[in-house]
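Q: structure for this input, please:
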Amino acid sequence: MIRNTEIKNKQLHAPPLIEGHRLIMNPKVFRDASSSDSSFFEELTNPNSSTLLEVTIEENTVLHVALQFKKIEAAKKIVDLRPSLVYETNSKGNTPLHIVARVGDSSMVKLLIGEAKKLDVESGGRHQQLLRMVNQDGDTALHVAMRYGNFDVAKELINENDPAELAMQVNKAGESALFLAVDRQHYDMAYYILNADRDCSYAGRHGMNVLHALVIHTSSCKFCSILLLKYFALFF
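A: So this is what the prediction gives:
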């Protein structure tokens, strides 16, 4: 997560510092990217501006920051100037798409995927790569959307990708997106994944699978669990 404390104890108009090969974000840039006033970015015209290359101490780019605070207009301007930022990762390996999957705004998912598609002219199908990129925990953006119950975001991610590939990915804990959906009792999401791809991964952490998660949660939502179990029975 991006913390407001990142701008504490810094001068608002201090020039960006250089740490390694990356520019440390000017606190004023952080403030403008996270506020409702996007005029600062509207005035930018140079795609090579150092402002677009600056990162916070957690290596969040201005795009990460704008998306974290749901500043869609600022995000649009940023990706218009420097589309390659959609692939940049922070210190935890999170892409801007991971950030959006957590905050839960499907319009921002469309923005990022749309920009990635524009780059496909040169890279050929690279937007599919964006959807499958993982962070340090091995989570795709779909894993994150499932974990935080953001159904609209999850639908966009599934619809824009080959469901067979995306739904087969498991994170470092061994969890599939379907397992996370059931484990968090997001049964509507679980149904959506199953309808999109019956051959998706059922794997879960500690050697468990989706059926284990269903049994665990039967007492809290018996009707939902039994209904989903009947659905699974169609595939066995």
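Q: going by C-alpha atoms from here, please, whenever you check contacts or count neighbours.
A: Will do.
Q: chain center to the helix ranked longest in the chain: distance?
A: If you go by DSSP state H, the chain has its longest helix at helix 106-123. Taking CA atoms, centre = their mean, to the nearest Å, one finds helix 106-123 lying 13 Å from the centre of the chain it belongs to.
Q: what residues of that helix count as buried?
A: Using 16 or more other CA atoms under 10 Å as the test for burial, helix 106-123 gives S106, M108, V109, K110, L111, L112, I113, E115, A116, K117, L119.
Q: out of those residues, which is nearest to L157?
A: V109 (7.8 Å; CA to CA).
Q: for the longest helix of the chain, name the packing helices and strands.
A: helix 72-81, helix 96-103, helix 126-132, helix 151-159 (3 or more CA pairs under 8 Å, 6 or more residues apart in numbering; DSSP states H and E).
Q: just give the nearest non-adjacent residue to the spatially most central residue of the chain, would you?
A: What sits nearest the mean C-alpha location of the chain, by CA atoms, centre = their mean, is H98, with 1.7 Å. Closest residue in space to H98, ignoring its immediate chain neighbours: A141 at 4.6 Å, by CA to CA, 6 or more residues apart in numbering.
Q: which ones are touching the one you found?
A: L97, H98, A101, L131, R132, M133, V134, L157 (CA atoms under 8 Å, 6 or more residues apart in numbering).
Q: next, the structure of the following sequence, for comparison with the previous one:
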Amino acid sequence: MTTDLSNSTALHTAATQGHIDVVNLLLESDSNLAKIARNNGKTVLHSAARMGHLEVVKALLSKDPSTGFRTDKKGQTALHMAVKGQNEEILLELVKPDPAVLNLEDNKGNTALHIAAKKGRNQGLTCIRI
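A: Okay, the predicted model is just below:
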């Protein structure tokens, strides 16, 4: 539960770097660690999704599928972050628990599909379109 100045935990660091064994160990000791958001509102799931760490995303969602609906200070979900990357499997994992996450808009009114289109992520559009 120890955090640094940006409110990051050891779980944030492990997830961002893709250290799945450390992530699993920390989640086993206290799954509530995944609920701690950094100062910018980003959760561990946001970071793992943005960095393209599929196994970490799966582990986090298995502990609490509703974390896919958590938003940062920009109003973005982990799905918004994931469409900026290159990993289609992460997109599918984030949509799997509840496809309604596709409809969530950030503070500027953008859904994840809007961001994918703006970033030219055609694969992401094909992968997550309804």
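Q: any idea how far the aligned residue in structure 2 for the residue nearest to the centre of structure 1 is from I115 of structure 2?
A: Here H98 of structure 1 is matched to H46 in structure 2, going by TM-score structural alignment. According to CA to CA, to the nearest Å, H46 of structure 2 stands 15 Å off from I115 of structure 2.
Q: hmm, A181 of structure 1 is touching A190, no?
A: Yes: using CA atoms under 8 Å, A181 of structure 1 is in contact with A190, at 5.5 Å.
Q: among those two, which residue is more densely surrounded?
A: When A181 of structure 1 and A190 are compared for neighbours, A181 comes out ahead with 25 against 22, by other CA atoms under 10 Å.
Q: what's the more buried one aligned with over in structure 2?
A: Using TM-score structural alignment, A181 of structure 1 sits opposite A116 in structure 2.
Q: I figured that match hits T126, correct?
A: No: if you go by CA under 8 Å, A116 of structure 2 and T126 don't touch, sitting 9.9 Å apart.
Q: hmm, back to that, mind putting the contacts of A141 of structure 1 into JSON lines with distance to A196 of structure 1?
A: Shown next, in JSON lines, are the contacts of A141 of structure 1 (distance: CA to CA, whole Å):
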{"residue": "L97", "distance to A196 of structure 1": "21"}
{"residue": "H98", "distance to A196 of structure 1": "21"}
{"residue": "A101", "distance to A196 of structure 1": "19"}
{"residue": "L131", "distance to A196 of structure 1": "16"}
{"residue": "R132", "distance to A196 of structure 1": "16"}
{"residue": "M133", "distance to A196 of structure 1": "20"}
{"residue": "V134", "distance to A196 of structure 1": "21"}
{"residue": "L157", "distance to A196 of structure 1": "11"}
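Q: report the two of the residues you listed separated the most.
A: V134 and L157 (13.8 Å).
Q: how about the strands in structure 1?
A: Applying DSSP state E to structure 1 gives strands spanning 17-19, 22-24, 54-55.
Q: point out the most buried one among those strands.
A: strand 54-55 (a mean of 24; mean count of other CA atoms under 10 Å).
Q: helices or strands next to it in the packing?
A: strand 22-24.
Q: helices and strands around the strand it packs on, which ones?
A: Packed next to strand 22-24 of structure 1, using 3+ CA pairs under 8 Å, 6+ apart, are strand 17-19, strand 54-55.
Q: quick one, which of the ones you listed gets closest to F30 of structure 1.
A: strand 54-55 (9.0 Å).
Q: and that closest one, how far out from the chain's middle?
A: In this view, strand 54-55 of structure 1 has its centroid 19 Å away from the chain centroid, taken as CA atoms, centre = their mean.
Q: ok, R132 of structure 1 touching T140?
A: Yes: at 5.7 Å, R132 of structure 1 counts as touching T140 under the criterion of CA under 8 Å.
Q: higher neighbour count, these two?
A: It is T140, of R132 of structure 1 and T140, that has more neighbours when counted by other CA under 10 Å, with 27 against 18.
Q: who are the contact partners of that one?
A: Per CA under 8 Å, 6+ apart, neighbours of T140 of structure 1: H98, L131, R132, M133, V134, Q169, N171.
Q: what distance do you get for the aligned partner of it in structure 2 to E28 of structure 2?
A: Aligned by TM-score structural alignment, T140 of structure 1 pairs with T77 of structure 2. Look at T77 of structure 2 and E28 of structure 2: by CA to CA, they are 24 Å apart.
Q: again, but for G109 of structure 2
A: Going from G109 of structure 2 to E28 of structure 2 by CA to CA gives 36 Å.
Q: cool, A59 of structure 2 as well?
A: 10 Å.
Q: which residues are common contacts for those two?
A: Counting by CA under 8 Å, 6+ apart, nothing touches both A59 of structure 2 and E28.
Q: cool, thanks, talk later.
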